[in-house]
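1. Starting from these lines, generate the structure:
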Amino acid sequence: MELTINVAVLLAVVIVLRLRRRTEARSRKDEKLTVAIVLVFGILIAPTAFGRSILDVIGEITQGITGS
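-> Reported below is the predicted structural model:
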């Protein structure tokens, strides 16, 4: 049996676990690491169909805001 782990799913779990901690308990290094992890997650999910659908929704929202 072969077990494969999707890196984007693994990073999503890490992000959720890191963001559940209290804000007061975080140092600057910890916050920078969280930002770096989120950026890598965004880069990994962007070319997927889910990432494209998020981009389409955000594009529609921004067009609605700029049109009003």
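2. drop to CA atoms for contacts and neighbour counts, all remaining ones
-> Noted.
3. For R52, see how far away I65 is.
-> As for I65, its distance to R52 is 20 Å (criterion: Cα to Cα, to the nearest Å).
4. Before we compare anything, build this one as well:
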Amino acid sequence: MMTINVGVLLAVIVVLRLRRRTHSRSRNDEKLTVVIVLALGIVIAPTPFGQGVLDFIGQLAAGITDSSR
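-> From the prediction side, this is the model:
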């Protein structure tokens, strides 16, 4: 029996959609891509990988804020 990780599936879909040419996308196509990316974020967020990304982005933002003072 084969299982599919939803996060991996959404990541593959996002990569395939973003590889397309920009000028060939309609507004609805762009909105669908945004919804898929948001769903990917929601799926990844509670995982250890998602928490690591959140910590990294938090540290990066703190470093940028501290360097501008």
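5. Can you pull the TM-score for these?
-> Remark: TM-score between the superposed chains equals 0.96 [TM-score structural alignment, normalised by the length of structure 1]; 67 aligned residues with a Cα RMSD of 0.5 Å.
6. Looking at I65 and R52 of structure 1, which is more packed in?
-> R52 (13 against 9; other Cα atoms under 10 Å).
7. what's near enough to touch the more buried one?
-> Going by Cα atoms under 8 Å, 6 or more residues apart in numbering, R52 of structure 1 touches A46.
8. That one matches what in structure 2?
-> Aligned by TM-score structural alignment, R52 of structure 1 pairs with Q51 of structure 2.
9. Assign that match to one of the three secondary structure states.
-> What DSSP: H, G, I helix; E, B strand; the rest coil gives for Q51 of structure 2 is helix.
10. Could you do the one 10 residues further on as well?
-> Classification of A61 of structure 2 using three-state DSSP returns helix.
11. coming back round to it: return the distance of the match of R52 of structure 1 relative to A11 of structure 2.
-> Per Cα to Cα, Q51 of structure 2 is found 17 Å from A11 of structure 2.
12. tell me which element L55 of structure 1 is part of?
-> helix 49-67 (DSSP states H and E).
13. how close does that helix sit to structure 2?
-> Here the mean offset of helix 49-67 of structure 1 against structure 2 after fitting is 0.6 Å, by mean Cα distance after the TM-score superposition for structure 1.
14. tell me how far that helix is from the chain's mean position?
-> Here helix 49-67 of structure 1 is found 16 Å from its chain centre; the criterion is Cα atoms, centre = their mean, to the nearest Å.
15. ditto for stretch 28-39 of structure 2
-> 11 Å.
16. again with stretch 5-22 of structure 2
-> Taking mean C-alpha positions (Cα atoms, centre = their mean), stretch 5-22 of structure 2 and its chain are 9 Å apart.
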